[in-house]
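Predicted model and sequence below, questions to follow.
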Amino acid sequence: MRIGQGIDFHQLVEGRKLWIGGIDIPHDKGSLGHSDADVLLHAICDALLGALALGDIGTHFPDTSDEFKDIDSKILLQRSFQLIKDRGYKVVNIDATLCLQAPKIKNYVEAMRKTIASLIETDIHNISIKATTTEQMGFVGREEGLTAQAVALLQRDE
């Protein structure tokens, strides 16, 4: 068994969509980034890659490459997962935490879990997504950005 941890941060700006967990969430601000800037999927990619010491998302999908400009982060997660599969591993579970002041994401969590589970070929019950705020403190509290952390447990696929 192998465990990996991932973390990601993105600035929130007007004029961008807010993609979290592969779901387009209605909001007046969206995440700024080279790709679609899905903070949750990026943290999960890093957790998966880290579990097998394969570097990070920037190593595999650099933000200096036109190939990844505005790419759907679901594709990045699929490619990260393929690297895991190629090495003979499967996902046991993912535990993730989002930190954002707004919007409330409770109504989107099940769709996120379903999307992520399908992308990494596991049961929805193996995907946990929680959310918290910073009680209006710091850049998250001022709604300038958001962050996500994820832990992935992998097991050799027999």
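Great, that's in hand.

only C-alpha atoms for contact and neighbour calcs from this point on.
Will do.

Are we agreed that Asn93 is in a strand?
Yes: counting by DSSP: H, G, I helix; E, B strand; the rest coil, Asn93 is found in a strand.

Surely it is in contact with Ile129?
No: using Cα atoms under 8 Å as the test, Asn93 is too far from Ile129 to be in contact (11.1 Å).

what residues does stretch 122-135 touch?
91-101, 105, 109, 113-114, 116-118, 140-141 (Cα atoms under 8 Å, 6 or more residues apart in numbering).

what about versus this one:
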Amino acid sequence: MDFRIGQGFDVHAFGTGDHVMLGGVRVAHARGVMAHSDGDVVLHALCDALLGALALGDIGQHFPPSDSRWKGADSRAFLRHCDDLIRAQGWQVGNCDVTVICEAPKIGPHVAAIRETISTMLGIDVDAVSVKATTSERLGFTGRGEGIAAQAVCLLRRLLPPGEGGA
């Protein structure tokens, strides 16, 4: 099979702070997130999608919250690690699509920067990276402003023939 699809989801509760990290971009907000790392739901969901596409586990297996090395870690390191893993097995991201779910902060003003950051990190064209947002119509924890979530899907394409770089 020359293509693989993966999906991921992440959520963090809001806590103290003055910003959230979204797709490697610092976004001003009245609150931060409660997380072991920087709590970047966009990159965490994307990492799970990449890992899932090749059945390589999930972000918690690669960066366990019980490991103090990842306390406050920049989630861009997680995405680099996941990209290195898939490339080592002969795959590359074909495209990815991320949806951020929250009432606030407003995502629209930051979409271009998030897309650019992700495309640069994955070595793919910016037009292969989709980032969008939705609210939950004031329903549930995101609707009550208690937290933020993201879901991601990715398509991987094989760069190397089977046997020449992994699965």
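Nice, I can see it. All values derive from a computational prediction rather than experimental measurement.

circling back: narrow the contacts of stretch 122-135 of structure 1 to those in helices?
109, 113-114, 116-118, 140-141 (DSSP state H).

Export these to CSV and append columns for distance to Ile84 of structure 1.
Listed next are these as CSV, based on distance: Cα to Cα, whole Å:
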residue, distance to Ile84 of structure 1
Val109, 25
Arg113, 19
Lys114, 20
Ile116, 15
Ala117, 15
Ser118, 15
Val140, 32
Gly141, 35
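
Tell me the buried residues within those residues.
109, 113-114, 116-117, 140-141 (16 or more other Cα atoms under 10 Å).

I'd guessed Lys90 of structure 1 sits against Leu154; true?
Yes: between Lys90 of structure 1 and Leu154 there is a contact at 5.6 Å, judged by Cα under 8 Å.

circling back: of the ones in helices among the contacts of stretch 122-135 of structure 1, which pair is most distant in space?
Greatest spacing in these, by Cα to Cα: Ser118 and Gly141 (31.9 Å).

Disregarding residues adjacent in the polypeptide, which is nearest to the aligned residue in structure 2 for Gly145 of structure 1?
Matched by TM-score structural alignment, Gly145 of structure 1 corresponds to Gly147 in structure 2. For Gly147 of structure 2, ignoring the flanking residues on the chain, the nearest one in space by Cα to Cα, 6 or more residues apart in numbering is Ala13 at 4.0 Å.

just to revisit the earlier point, for the match of Gly145 of structure 1, give me its contacts.
11-14, 33, 102, 141.

and these, which of them are in strands?
If you go by DSSP state E, these have 11-14, 33 in strands.

just the helices in structure 1 please.
So, for structure 1 - with DSSP H - the helices run 39-51, 57-60, 73-86, 109-119, 138-141.

What are the buried residues along the longest one?
Of the residues in helix 73-86 of structure 1, 73-74, 76-84 count as buried by neighbour count, 16+ other Cα under 10 Å.

wait, which of those residues is closest to Ile44 of structure 1?
Leu77 (7.5 Å).

At the geometric centre of structure 2, which residue sits there?
Leu43 (2.1 Å; Cα atoms, centre = their mean).

mind listing what the aligned residue in structure 1 for it touches?
Under the alignment (TM-score structural alignment), Leu43 of structure 2 pairs with Leu41 of structure 1. Counting by Cα under 8 Å, 6+ apart, Leu41 of structure 1 touches 20-22, 73-74, 77.
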